[in-house]
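Novice: structure for the following, please:
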Amino acid sequence: MVAKMIGKNIASTYAKLEKLTMLAKKRTLFDDRPQEIQELTYIIKGDLNALNQHIARLQEISKDQRRTVSGKHLVSHSSNMVLALQSKLASMSTDFKQILEVRTENLKHQKSRRDQFGQAPVSISSVSPATAKQGSLLLSEENQEVSIDMSSANDTSPLLGGGSTSQRIQTQQQLAIYDESDNYVQQRAETMQNIESTIVELGGIFQQLAHMVKEQEEIVERIDTNIQDAELNIEAAHGEILKYFQSVSKNRWLMIKIFGVLIFFFIFFIVFMT
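Specialist: Now for the predicted structure:
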């Protein structure tokens, strides 16, 4: 039952992995779905951890069977089943790691294209310190500032140090673009950190799998040694059976000879005594 459940979960995780592969390989900014990719990454990571725990539990069950069950065929089948599930999990974990690496490369590619063809004409260094500090005030009072009479365009602004309304609006737009770009960079940085931490966790899964595979390898080697010993014992038993058969055959011929001699004397006595 445990192996059947693990098989179903592996098939389900493979389907999610294929969907993540399709999303992660998209390199365009307009077709990118970071939220969906992040959710799938989190779900698949949890599935891999759960599968690893289930396979470890199945391995413990297999060990208990080796101690209690005498049938070597059943023990060998159980060990082979655990090895097959471990192999599938290792292959799936490797694919997941490769997909995350592809996603990382695509994020770097998107960042370079955004830096190259970005719409922000100026950097934050082109905005005065006073404007940067009071950017939120400018954004909150945008409607009031736009409605100022044009006759007061020559008056000095307490916020911009003498700039006109059009200059204030342009500065507000620049600050909004900078905030949007800064949020984008921050989101991409968090995504990269999540991918790196996921790859590190996958390394832990690989280590656990390597340990379990090593244990299974030792078990298979012991089973193979037992099978070889059994073959030697069977050959020795076959030799003993042949020796016994030859001995019985010789005894049979001896009994036939003795029986023939007895018949001969019996006939002799009957013929000559009568």
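Novice: okay, CA-based contacts and neighbour counts for the rest of this
Specialist: Will do.
Novice: what are the ranges of the helices in the stretch 151-274 of the chain?
Specialist: 165-273 (DSSP state H, counting those that start in this stretch).
Novice: same check on the stretch 1-150 of the chain?
Specialist: Under DSSP H, counting those that start in this stretch, the stretch 1-150 of the chain gives helices at 2-24, 34-68, 72-117, 129-133, 135-140, 142-146.
Novice: need those helices in JSON lines (columns: mean neighbour count and distance to V271).
Specialist: JSON lines is the format used below for these (neighbours: other Cα atoms under 10 Å; distance: least, Cα to Cα, whole Å):
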{"stretch": "helix 2-24", "mean neighbour count": "16", "distance to V271": "84"}
{"stretch": "helix 34-68", "mean neighbour count": "16", "distance to V271": "73"}
{"stretch": "helix 72-117", "mean neighbour count": "17", "distance to V271": "67"}
{"stretch": "helix 129-133", "mean neighbour count": "14", "distance to V271": "143"}
{"stretch": "helix 135-140", "mean neighbour count": "15", "distance to V271": "142"}
{"stretch": "helix 142-146", "mean neighbour count": "12", "distance to V271": "147"}
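Novice: and Q187, which of those is closest to it?
Specialist: helix 34-68 (9.3 Å; Cα to Cα).
Novice: re the thing from before, of all the helices of the stretch 1-150 of the chain, which lies closest to Q186?
Specialist: helix 72-117 (11.6 Å).
Novice: ok so, going back, just tell me which of the helices of the stretch 1-150 of the chain ends up closest to T225.
Specialist: Taking the helices of the stretch 1-150 of the chain one by one with Cα to Cα, helix 72-117 is closest: 12.1 Å.
Novice: give me the distance between the closest one and the centre of its chain.
Specialist: 5 Å (Cα atoms, centre = their mean, to the nearest Å).
Novice: to compare with the earlier structure, here is another sequence to fold:
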Amino acid sequence: MVVERDRSNELYDLFSRMRQRQPQPATTTAVAPGLHSSSDVQTFNRFAKEFSTNIATVSEYIMRLTQLTNQQSVFDDQTAEVSELTQIVKTSLQRLHNDAGTLEELKRRAMTSQKNTAPTSTGHLRTAEKHSDTVVETLRSRLARTGQQFRTTLQHQSKSLKDKANRRHMFTTADRPQTFESALFQDQEQHQQQQQLLAGTGNIQYYQQRADAVMEIEAAVQEVGELFNDFTRLVQEQEEVVLRIDTDVGDAVRHVNAGSNELMRYLTNLSSNRGLILKVFAMLFFFLMFFGLIVVR
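Specialist: Just a heads-up that it's a prediction; the model follows:
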């Protein structure tokens, strides 16, 4: 006989220890070559670092929320803490969504300031711009994954609440035993009816609380869905920008190839003209030599 054992808590504890051991990734806070002097660039780097830290904090909240959702049972109600964490994560995601637009604006300011003030080469500017785009895209991807994780947790929480409510209903509304029509059991039946009436009142309050919690979770899922729609729109805009950049790069490559062909053609013409000039001078030289020999004789 196989005995099942829920070891989810051990897995989450292992993940927590591994997260504490691992250092913070440097991809979101590293400074690209040439990004040293401008205050706008420093502001962008500092804001990107804070943005990354906030995403990590929200991820920890979501992990804690998932643990509470898995630990809840009919006899261990942690609705208050779950609701508080849900509200915190929802507010944090909304703030991060707004900060994503601010991060994009800071990136544009940093690049404009870098082009206007820094005496760097074109290659360094392109490297800095590519680095900034990579930072923004990485942070947006992390934010989207965090939102998807929160949405999955909310859906699991809603399903768990409904299942627990059904189990509680099964435990508290079991069929009563048949009573005999006799005076001996009339008092007992009346007492059971009173107890069931009191239990029914408590169940109604419990179900009302469960229904309110489910409605809050569904509202949170809907808000997270709206955030995902905004994320999709932003990603689509970034894709259009990348396509335009790719098109411009392709046009530039074609222009470079055309210029190279024209230069080769001009070089060929110069080579052919040089040969013609040498031939003319050779003919003049032989003519002068021939004419000089005739005059001397």
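Novice: how much space is there between the corresponding residue of the first structure for K159 of the second structure and R188 of the first structure?
Specialist: Aligned by TM-score structural alignment, K159 of the second structure pairs with E105 of the first structure. Per Cα to Cα, to the nearest Å, E105 of the first structure is found 12 Å from R188 of the first structure.
Novice: same deal with N251 of the first structure?
Specialist: With Cα to Cα as the criterion, N251 of the first structure and R188 of the first structure are 92 Å apart.
Novice: which one of the two is surrounded by more residues?
Specialist: Using other Cα atoms under 10 Å as the criterion, N251 of the first structure and R188 rank with R188 on top: 18 against 12.
Novice: the second structure: which residue goes with the more buried one?
Specialist: Under the alignment (TM-score structural alignment), R188 of the first structure pairs with R210 of the second structure.
Novice: how about M18 of the second structure, what's its match in the first structure?
Specialist: When the first structure is aligned by TM-score structural alignment, no residue sits opposite M18 of the second structure.
Novice: and the helix or strand where M18 of the second structure lies, how far out from the chain's middle?
Specialist: Using DSSP states H and E, the element containing M18 of the second structure is helix 8-21. Distance of helix 8-21 of the second structure from the chain centroid (Cα atoms, centre = their mean) equals 22 Å.
Novice: quick check: closest non-adjacent residue to T146 of the second structure.
Specialist: Distance criterion Cα to Cα, 6 or more residues apart in numbering; nearest residue to T146 of the second structure, sequence neighbours excluded, is S59 at 6.3 Å.
Novice: show me what the one you found aligns to in the first structure.
Specialist: Using TM-score structural alignment as the criterion, S59 of the second structure maps onto Y14 of the first structure.
Novice: my read is that that match contacts M92, right?
Specialist: Yes: with contact defined as Cα atoms under 8 Å, Y14 of the first structure reaches M92; the gap is 7.3 Å.
Novice: distance of R252 of the first structure from F245 of the first structure?
Specialist: The spacing between R252 of the first structure and F245 of the first structure, counted by Cα to Cα, is 10 Å.
Novice: could you list every helix and strand in contact with the helix holding M18 of the second structure?
Specialist: Here helix 8-21 of the second structure is seen to pack against helix 39-71 when contacts are counted using 3 or more Cα pairs under 8 Å, 6 or more residues apart in numbering; DSSP states H and E.
Novice: quick check: angle from the helix it packs on to helix 8-21?
Specialist: 160 degrees (axes from the mean of the first three to the mean of the last three Cα atoms, to 10 degrees).
Novice: quick one: list the elements packing against helix 39-71 of the second structure.
Specialist: helix 8-21, helix 79-117, helix 122-172.
Novice: roughly how far apart are the spatially closest residue to I99 of the first structure that is not a sequence neighbour and R113 of the first structure?
Specialist: Residue nearest to I99 of the first structure in three dimensions, not counting chain neighbours: T21, with 6.1 Å by Cα to Cα, 6+ apart. T21 of the first structure sits at a distance of 22 Å from R113 of the first structure (criterion: Cα to Cα).
Novice: one more: N106 of the first structure?
Specialist: Counting by Cα to Cα - N106 of the first structure and R113 of the first structure are separated by 10 Å.
Novice: repeat for Q59 of the first structure
Specialist: 49 Å.
Novice: now L85 of the first structure
Specialist: 42 Å.
Novice: and for G7 of the first structure?
Specialist: G7 of the first structure is 42 Å from R113 of the first structure, by Cα to Cα.
Novice: do the same with F206 of the first structure
Specialist: F206 of the first structure is 35 Å from R113 of the first structure, by Cα to Cα.
Novice: same check, this time on Q35 of the first structure
Specialist: 20 Å.
Novice: and Q98 of the first structure, by the same measure?
Specialist: Taken as Cα to Cα, the span from Q98 of the first structure to R113 of the first structure is 23 Å.
Novice: wait, Q59 of the first structure touches V82, no?
Specialist: Yes: using Cα under 8 Å, Q59 of the first structure and V82 qualify as a contacting pair, with a distance of 6.4 Å.
Novice: what's the closest non-adjacent residue to the equivalent of D99 of the second structure over in the first structure?
Specialist: Using TM-score structural alignment as the criterion, D99 of the second structure maps onto H54 of the first structure. Counting by Cα to Cα, 6+ apart, H54 of the first structure lies nearest to I6, which is 7.0 Å off, once chain neighbours are set aside.
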